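**Student:** Next one to model:
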Amino acid sequence: MTDPIRLSKRLIELVGCSRREAELFIEGGWVTVDGVVIDEPQFKVDTQTVALDPEAKATAPEPVTILLNVPAGMDADTAMATLSAETLSEEHRYGKRPLRGHFVRLTASTDLQANASGLLVFTQDWKILRKLTADSSKIEQEYVVEVEGNMVDHGLNRLNHGLTYKGKELPAVKASWQNENRLRFAMKNPQPGIIALLCQAVGLTVIGIRRIRIGGVSIGKVPVGQWRYLSGKEKF
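**Tutor:** Model prediction:
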């Protein structure tokens, strides 16, 4: 019997690669142990069968962007801690395979309105992070807002053209009724609390707020508390 050794060391023995190449193969999800993908170089093996995918590339995994349908009132740090292979949306468990490296070095961007649920973005890609921060004033966000109360006369028109409430000028937004209890708001770079203030200005009380879109990216049919990857075809 031999003592268990690191998976990276066993891979070096098998294929004659360098230590760095072994780590990249493993972290990229190219290595299996008894047929199961293991992406941790420090994983200990002894007599198991270790195999390297013939198509393996010794390159760092591409940075990922994760779209989480966050529950109402959950802060970004708590939300980030929920990200794992287990919370990936069932409908989106195809294509890209979740790797341990996908859940580190993530940065949250585009804060939600207070107590809102819906689309929250986490990314490893500096280009996307720069887009969402530097261009935030140009990127439209869309919210569905559940309300109660009676809207004042011409309230929808006032929302769409801008209004003054308690001495404060409120921005014009794209507002429309989704149904008798829900409004849709589309606006660029909404300031904290602005949606609740807009609703108050036209006689409505907010019951719930959910962000469904940032730019050209929608959360889609991802259940609350679950996530999916941003696809290469989607653009904020």
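
**Student:** From here on, just use CA atoms for contacts and neighbour counts.
**Tutor:** Will do.

**Student:** G155: what's it in contact with?
**Tutor:** Going by CA atoms under 8 Å, 6 or more residues apart in numbering, G155 touches V202.

**Student:** do you know how far it is from Q178?
**Tutor:** 15 Å (CA to CA, to the nearest Å).

**Student:** can you check L132 too?
**Tutor:** L132 is 27 Å from Q178, where distance means CA to CA.

**Student:** Show me the helices in the protein, by range?
**Tutor:** With DSSP state H as the criterion, the chain has helices at 7-15, 19-27, 76-81, 126-134, 155-161, 194-201.

**Student:** So for L132 and Q178, which sits in the more crowded spot?
**Tutor:** Between L132 and Q178, L132 has the larger neighbour count (other CA atoms under 10 Å), namely 20 against 13.

**Student:** Can you tell me what sits against stretch 102-112?
**Tutor:** The contact list for stretch 102-112, computed with CA under 8 Å, 6+ apart, reads 63-64, 76, 83-84, 120-124, 129, 132-133, 136, 211.

**Student:** Name only those of these that count as buried.
**Tutor:** Neighbour-count burial (16 or more other CA atoms under 10 Å) applied to the contacts of stretch 102-112 gives 64, 76, 83, 120-124, 129, 132, 136, 211.

**Student:** Tell me how many other residues surround L159.
**Tutor:** The tally of other residues near L159 (other CA under 10 Å) stands at 22.

**Student:** structure for this one too, so we can compare:
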Amino acid sequence: MSLERLQKVIAQSGVTSRRKAEKLIEAGKVTVNGQVVKELGTKVGPDDDIEVEGVPLEKEQPVYYMLYKPRGVISSVKDDKNRKVVTDFFPDVKERIYPIGRLDYDTSGLLLLTNDGEFANLLMHPKYEIEKIYVAKVKGIPRREELNKLRKGISSDGEKLKATFTKVLSTDDKKKTAIVQINLQEGRNRQVRRMLEAIGYPVDKLKREQYGFLTLEGLNAGEFRELTPHEVKQLRAEAQKIVK
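**Tutor:** As a prediction, the model looks like this:
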């Protein structure tokens, strides 16, 4: 029988992150077979009954999905204003999945969802974020030297924001608009929009086209597919390379 650390089992169930699970254990809010457990090193097996804040832990198999998020959808599992959320696209998925990171309401593109808290935490680790490729339609036609400023890093609301790659993909001289590619290894709030606005080019449309090696190929807006075991393994290995 394989035993795993209690906080890891809680995180993998999708209830919360490993860090928050550790705090709940230390606060005496987790029981194993009816007994309160406060030791972080505690190991549990598949037959143990675990409760977190009085709620039994459901033993779900980990699942991993990629969604082509349309514009006008919230990257959440619920919304207090009753707007459409990303989990609405998964009516037949029984597991309690949630998005890894987020895409803004007005941004479309590639979003990962899972019920594996450990996996989600790894991909969002502050020491390393897998490179993501965004394509933006902007008002105005930025010059190369202006985009270069984004690679050097700019300040916005007290944060230093930096791109790893920038390029003008196409321009429309009549409409005075451009299509720009920006690669990021960070995941700050509304980062691409803030960066382009800071150099004077407001974003009209924004799409995340790539997440690491994953692309939207074969998907239309609102469609999803399950990640293959190899893709999950590859993403995990990519993140662990830096996080160690």
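
**Student:** After superposition, what is the TM-score?
**Tutor:** Remark: TM-score between the superposed chains equals 0.59 [TM-score structural alignment, normalised by the length of the first structure]; 161 aligned residues with a CA RMSD of 2.6 Å.

**Student:** tell me the two of the contacts of stretch 102-112 of the first structure that are most distant?
**Tutor:** Spatial extent of the contacts of stretch 102-112 of the first structure (CA to CA) is set by the pair S84 and S136 at 27.7 Å.

**Student:** which ones are touching A198 of the second structure?
**Tutor:** 154, 156.

**Student:** Apologies, that question was intended for H154 of the first structure.
**Tutor:** Under the criterion of CA under 8 Å, 6+ apart, H154 of the first structure has no neighbours.

**Student:** To which residue of the second structure is it aligned?
**Tutor:** Matched to the second structure by TM-score structural alignment, H154 of the first structure sits across from E145.

**Student:** and the gap between that match and T166 of the second structure?
**Tutor:** 10 Å.

**Student:** cool, and E118 of the second structure?
**Tutor:** Counting by CA to CA, the gap from E118 of the second structure to T166 of the second structure is 32 Å.

**Student:** before we move on, what about L123 of the second structure?
**Tutor:** Look at L123 of the second structure and T166 of the second structure: by CA to CA, they are 23 Å apart.

**Student:** R193 of the second structure too?
**Tutor:** Distance, R193 of the second structure to T166 of the second structure, by CA to CA: 14 Å.

**Student:** cool, K20 of the second structure as well?
**Tutor:** On the measure of CA to CA, K20 of the second structure and T166 of the second structure end up 36 Å apart.

**Student:** okay, these two: which has more neighbours?
**Tutor:** T166 (21 against 14).

**Student:** That one maps to what in the first structure?
**Tutor:** Using TM-score structural alignment, the equivalent of T166 of the second structure in the first structure is A175.

**Student:** and the closest residue to its match other than its chain neighbours, how many residues sit next to it?
**Tutor:** Excluding its sequence neighbours, the residue lying closest to A175 of the first structure (CA to CA, 6 or more residues apart in numbering) is F185, at 4.7 Å. Using other CA under 10 Å, F185 of the first structure has 22 neighbouring residues.

**Student:** What residue in the second structure is paired with F185 of the first structure?
**Tutor:** For F185 of the first structure, the aligned position in the second structure is occupied by I182, per TM-score structural alignment.

**Student:** what about the residue most central in space within the first structure, distance to S137 of the first structure?
**Tutor:** Among the residues of the first structure, the one closest to the centroid is L67, at 2.2 Å (CA atoms, centre = their mean). Here the criterion is CA to CA. By it, L67 of the first structure lies 20 Å from S137 of the first structure.

**Student:** which other residues reach stretch 143-153 of the first structure?
**Tutor:** Stretch 143-153 of the first structure has contacts (CA under 8 Å, 6+ apart) with 181-186, 202-213.

**Student:** at 6 Å instead, please
**Tutor:** Defining contact as CA atoms under 6 Å, 6 or more residues apart in numbering, one finds that stretch 143-153 of the first structure is touched by 181-185, 202-212.

**Student:** Between all of those, which two are separated the most?
**Tutor:** Across these (CA to CA), the longest gap, 23.9 Å, separates G203 and I212.

**Student:** For those two, indicate the residue with more neighbours.
**Tutor:** The neighbour count for G203 of the first structure versus I212, taken as other CA under 10 Å, is higher for I212 (20 against 16).

**Student:** and the more buried one, what does it touch?
**Tutor:** Going by CA under 6 Å, 6+ apart, I212 of the first structure touches 118-119, 142-143, 218-219.

**Student:** That one -> the second structure?
**Tutor:** Aligned by TM-score structural alignment, I212 of the first structure pairs with E209 of the second structure.

**Student:** so how far is S109 of the first structure from the residue nearest to V217 of the first structure when sequence neighbours are not counted?
**Tutor:** Residue nearest to V217 of the first structure in three dimensions, not counting chain neighbours: F236, with 5.7 Å by CA to CA, 6+ apart. As defined by CA to CA, F236 of the first structure lies at a distance of 12 Å from S109 of the first structure.

**Student:** Next: W126 of the first structure.
**Tutor:** W126 of the first structure is 11 Å from S109 of the first structure, where distance means CA to CA.

**Student:** the more surrounded of these two?
**Tutor:** Counted by other CA under 10 Å, W126 of the first structure and S109 do not tie: S109 has more neighbours, with 17 against 11.
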